[in-house]
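Q: Got a predicted structure here, sequence first:
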Amino acid sequence: MSTTSPVTTTPTPATSAPAVDADPDAAASGFHALRVTRVEPLTDEAVAVSFAVPAVLRATFAARPGQHVTVRAELDGVDVRRTYSLCGEPGADQITVGVKAVPEGVFSRYATAGLAPGDVLQVAPPGGSFGLDVDPSRTRHVAGVVAGSGITPVLGIARAVLSAEPGSRVTLLFGNRSARDVMFAEDLFDLRDRYGARFRLLNVLSREEQESELLSGRLDRDRLLGIAGALVDVPDVDDWFLCGPLEMVTTARDTLVDDLGVDRSRVHVELFHAEPVARRPRPATAAATTTAEVTLNGRRSSVEVDGEQETVLDAVLRVRADAPYACRGGVCGTCRARVVDGEVEMDVNYALEPDELARGLRLMCQSRPTTATLRVEFV
């Protein structure tokens, strides 16, 4: 997964040596130093970045298809963290992420212009609930609806399903402005050549006419309904994976569930960007300050939280530098924790599924306590 609220500083020039977090206890804080082995151009504004995973860390970086990693670097004196979805071939000796430059995106501009093989960055192990577990005995039909850089986690899912489940099929609806903007085009064509009818790719271009009118335009409700009626057997699809900007993802989800009758539990969502929203007003009965007990990486800490001025994550970072976070916008889910005692209210939630909420999970970057005491466990 990638992109969130951008950091507005000037990125390190491409000619400079990479600025890397040199904390010798980085591994204890959840990050590991990984060396870049390849930076492959994908489009004019996107690259695929591969990292070597040493044998001693291969179990740590073993991932479920669809998961993401958090990449950390110090750029112009600023600790920058971003989450990027894993999209490489199944295997344990390296991991690959896709990075697309975004306006005012410090790390994405650095990665697309200044990162080079041999550079070392701090990378946290895979996380996130988006994705699936492969099972060679399964026979299923998996479909993806993605736009732009939203291809990255769904490409990883498609590769894993096609290679590990000989009886399964994958259909992918991929929205872009033009053919020039299609990330991982060669990889997708390779999957089509390798797996034939088991992999169906439908490229939808909004600013470039194609032979099929159905595939020319934006992935809006009408187009999705048209494609579903003519090209995709919706009842035959077992699971849908949606990834991209907020508007596209919510439109696709609502179209599938409300218009096409797909069970909500079969629609899985991941966002790559969401605009900031206004904070929710706190309840009048909310405690002025909260004493929070936090369990993280096997250690407990206590901190006072002013719910009017800060989130739980803001407060925890004052006493625990190893608190996990990346986007701080409610999108990536890196800061998820279980509320064991007390209550919080989230300003927004784009990352947690209904079943996760039912288990008490909350996003600490969006959570403001409403009780005088609070106990949470990071997961």
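A: Good, I have the coordinates.

Q: C-alpha only now, for contacts and for neighbours.
A: Will do.

Q: How about the secondary structure of the closest residue to Arg159 other than its chain neighbours?
A: Once flanking residues are discounted, Arg159 sits nearest to Glu89: 6.5 Å by CA to CA, 6 or more residues apart in numbering. At Glu89 the chain is in coil, as set by DSSP: H, G, I helix; E, B strand; the rest coil.

Q: Burial check on Glu89, number of neighbours?
A: If you count neighbours by other CA atoms under 10 Å, Glu89 ends up with 17.

Q: That one contacts Leu155, doesn't it?
A: No - using CA atoms under 8 Å, Glu89 is not in contact with Leu155; the gap is 9.3 Å.

Q: now the helices: where do they sit in the stretch 251-379 of the chain?
A: Applying DSSP state H, counting those that start in this stretch to the stretch 251-379 of the chain gives helices spanning 312-319, 354-358.

Q: Got another one to weigh against that:
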Amino acid sequence: MPFRTTDNSSAESERIEAAIAMATFHELTIAELRPVTREAVAITFAVPPALRETFRYRQGQHIALRTRIAGEQIMRTYSICAGVPTNALRIAVKRQPHGMFSNFANDELEPGQTLEVMPPRGHFYTPLDPNQAKHYLAFAAGSGITPVLSIIETTLAVERASRFTLVYGNRISASILFLEELADLKNTHLERFNLLHVLSREPADSGLLHGRITEEKCAQLCERCIDIAGVDECFICGPEPMRQAVTEALHAHGIERRRIHVELFTVPGERKRSLPPRHAATQADHAVSRVAIIVEGRRFEFDLARNTESLLEAGLRTGADLPFSCKGGVCATCRAKLLAGKVEMAANYALEDDELKAGYVLTCQSYPLSKNIVLDYDA
């Protein structure tokens, strides 16, 4: 059946308008570009007064960007690296081998140019309270420092009685993102901020701070450098192997998994997408599902043969302008609420348990299991 749309004119127009604003790309001007290493640049966006509420963020959240490079539409997701009190919408883009956008950002972008930006999303944070006195612990590697820096800056500013320990892994000191900013935080909060740099390709005064952040390394740090018994919340951001290693080490040292918060970043192309295992074993089943998608207050409908492609890919193919970025189940830009039907997700590195219980899915990883599917991107 051909692709069609219908206008949505419900009594909840204000809710829909707010949802559309949060699900829509807005054109923002680049206010500043500043190198942070030889291979990375910090980009600060100017947010006009009319969009200040739309782009108000929490520490640890991320934004999706969209632009055209050599005639091709490119979307990428980057964590906000500025503390909430600064009111600065800032990201850091590290150059990647063959990275189309990262090389474009480092070589060609200039202040005054514009990019399409989606409002902040993500749940890589815990609520802050000025009356709290907690000990927070974070492990980051490479570009994983970006959301963690926002979390640290915000926490130390809001909770004056709390303290923070950061274990930050890199190859060499020259590759450390935001080295000066971290040093300034350390100097400003001498008694409240404990900073441990772990370098894998550069000698360190202590052998404990040399090498990769493995499960064994994390265990040693917990036993010798960190007051692990007093830790209230943990944050981890880095490649998947590091995430798994640190999570297991922290859990073995008594940290409950509910107090371990994870943000996963991946280099494009690092993970190949595939059908869920259940689907891979039933390729002969080519029943058709009727899919309805609600996005920006409009309804799109199309048929999708099961076991062929994800709901996101099918929606894009039929012409719907759907939000997405990584397509690997990591960034949650493609998150939508399942209003009817059943789907199966091949991977999920972004949604929390409460979001899953509420019916949210990652459409880039979702495949239909029922005859009718209804997805709401505006929820």
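A: Yep, it's here. Quick caveat: nothing in here was measured; it's all calculated off a predicted structure.

Q: TM-score for the pair, please.
A: The pair, once superposed, lands on a TM-score of 0.89 when counted by TM-score structural alignment, normalised by the length of the first structure; 353 aligned residues with a CA RMSD of 1.9 Å.

Q: Tabulate the helices of the stretch 251-379 of the first structure (TSV), appending mean neighbour count.
A: Conversion of the helices of the stretch 251-379 of the first structure to TSV gives the following (neighbours: other CA atoms under 10 Å):
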stretch	mean neighbour count
helix 312-319	18
helix 354-358	12
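
Q: Leu231 of the first structure: which of those is closest?
A: Set against Leu231 of the first structure and scored by CA to CA, those come closest in helix 354-358, at 30.2 Å.

Q: which position in the first structure aligns with Ile152 of the second structure?
A: Per TM-score structural alignment, the equivalent position to Ile152 of the second structure in the first structure is Ala158.

Q: List the residues that contact its match.
A: Going by CA atoms under 8 Å, 6 or more residues apart in numbering, Ala158 of the first structure touches Val170.

Q: separation between it and Leu191 of the first structure?
A: Distance of Ala158 of the first structure to Leu191 of the first structure, computed by CA to CA, to the nearest Å: 9 Å.

Q: Relative to the second structure, which residues correspond to the top strand by length along the first structure?
A: In the first structure, with assignment by DSSP state E, the single longest strand is strand 32-43. On the second structure, the counterpart of strand 32-43 of the first structure by TM-score structural alignment is residues 26-37.

Q: The matching stretch vs the first structure, average distance?
A: Compared with the first structure after fitting, stretch 26-37 of the second structure deviates on average by 1.1 Å (mean CA distance after the TM-score superposition for the first structure).

Q: Tell me the gap between that stretch and the middle of its chain.
A: Centroid separation for stretch 26-37 of the second structure versus its chain: 19 Å, with CA atoms, centre = their mean, to the nearest Å.

Q: buried sites along it?
A: His26, Glu27, Leu28, Thr29, Ile30, Ala31, Glu32, Leu33, Pro35, Val36 (16 or more other CA atoms under 10 Å).

Q: swap in stretch 94-102 of the second structure?
A: Within stretch 94-102 of the second structure, the residues that count as buried by 16+ other CA under 10 Å are Lys94, Arg95, Phe101, Ser102.

Q: Quick check: the aligned residue for the residue nearest to Arg159 of the first structure in the second structure?
A: The alignment partner of Glu89 of the first structure in the second structure, by TM-score structural alignment, is Gly83.

Q: Buried residues in stretch 74-87 of the second structure, which are they?
A: Using 16+ other CA under 10 Å as the test for burial, stretch 74-87 of the second structure gives Met75, Arg76, Thr77, Tyr78, Ser79, Ile80, Cys81, Ala82, Gly83, Val84.

Q: Now do the same contact list for the fourth one.
A: Contact criterion CA under 8 Å, 6+ apart gives His62, Ile63, Ala64, Leu65, Ile91, Ala92, Val93 as the residues in contact with Tyr78 of the second structure.

Q: just checking, it is part of a strand?
A: Yes - assessed by three-state DSSP, Tyr78 of the second structure belongs to a strand.

Q: separation between it and Gly329 of the second structure?
A: Separation of Tyr78 of the second structure from Gly329 of the second structure (CA to CA): 14 Å.

Q: rewinding a little: mind checking the SS state of the match of Ile152 of the second structure?
A: What three-state DSSP gives for Ala158 of the first structure is helix.

Q: Quick check: the gap between it and Leu242 of the first structure.
A: Distance of Ala158 of the first structure to Leu242 of the first structure, given as CA to CA: 13 Å.

Q: Next: Leu357 of the first structure.
A: Leu357 of the first structure is 19 Å from Leu242 of the first structure, by CA to CA.

Q: how about Ile226 of the second structure, what's its partner in the first structure?
A: Under the alignment (TM-score structural alignment), Ile226 of the second structure pairs with Val232 in the first structure.

Q: So that match: helix, strand or coil?
A: Under the three-state scheme (three-state DSSP), Val232 of the first structure adopts coil.

Q: what's stretch 184-197 of the second structure aligned against in the first structure?
A: Aligned by TM-score structural alignment, stretch 184-197 of the second structure falls on residues 190-203 of the first structure.

Q: Show me what counts as buried in the matching stretch.
A: Leu191, Arg198, Phe199, Arg200, Leu201, Leu202, Asn203.

Q: Could you find the closest non-adjacent residue to the first one?
A: Closest residue in space to Leu191 of the first structure, ignoring its immediate chain neighbours: Phe199 at 6.9 Å, by CA to CA, 6+ apart.

Q: do the fourth one as well
A: In space, not counting the residues next to it along the chain, Arg200 of the first structure is nearest to Thr171; the distance is 4.7 Å by CA to CA, 6+ apart.

Q: And the one you found, what's its match in the second structure?
A: Mapped onto the second structure by TM-score structural alignment, Thr171 of the first structure lines up with Thr165.

Q: count of neighbours near Leu256 of the first structure?
A: Using other CA under 10 Å, Leu256 of the first structure is surrounded by 22 other residues.

Q: Residue in the second structure paired with it?
A: Under the alignment (TM-score structural alignment), Leu256 of the first structure pairs with Leu250 of the second structure.
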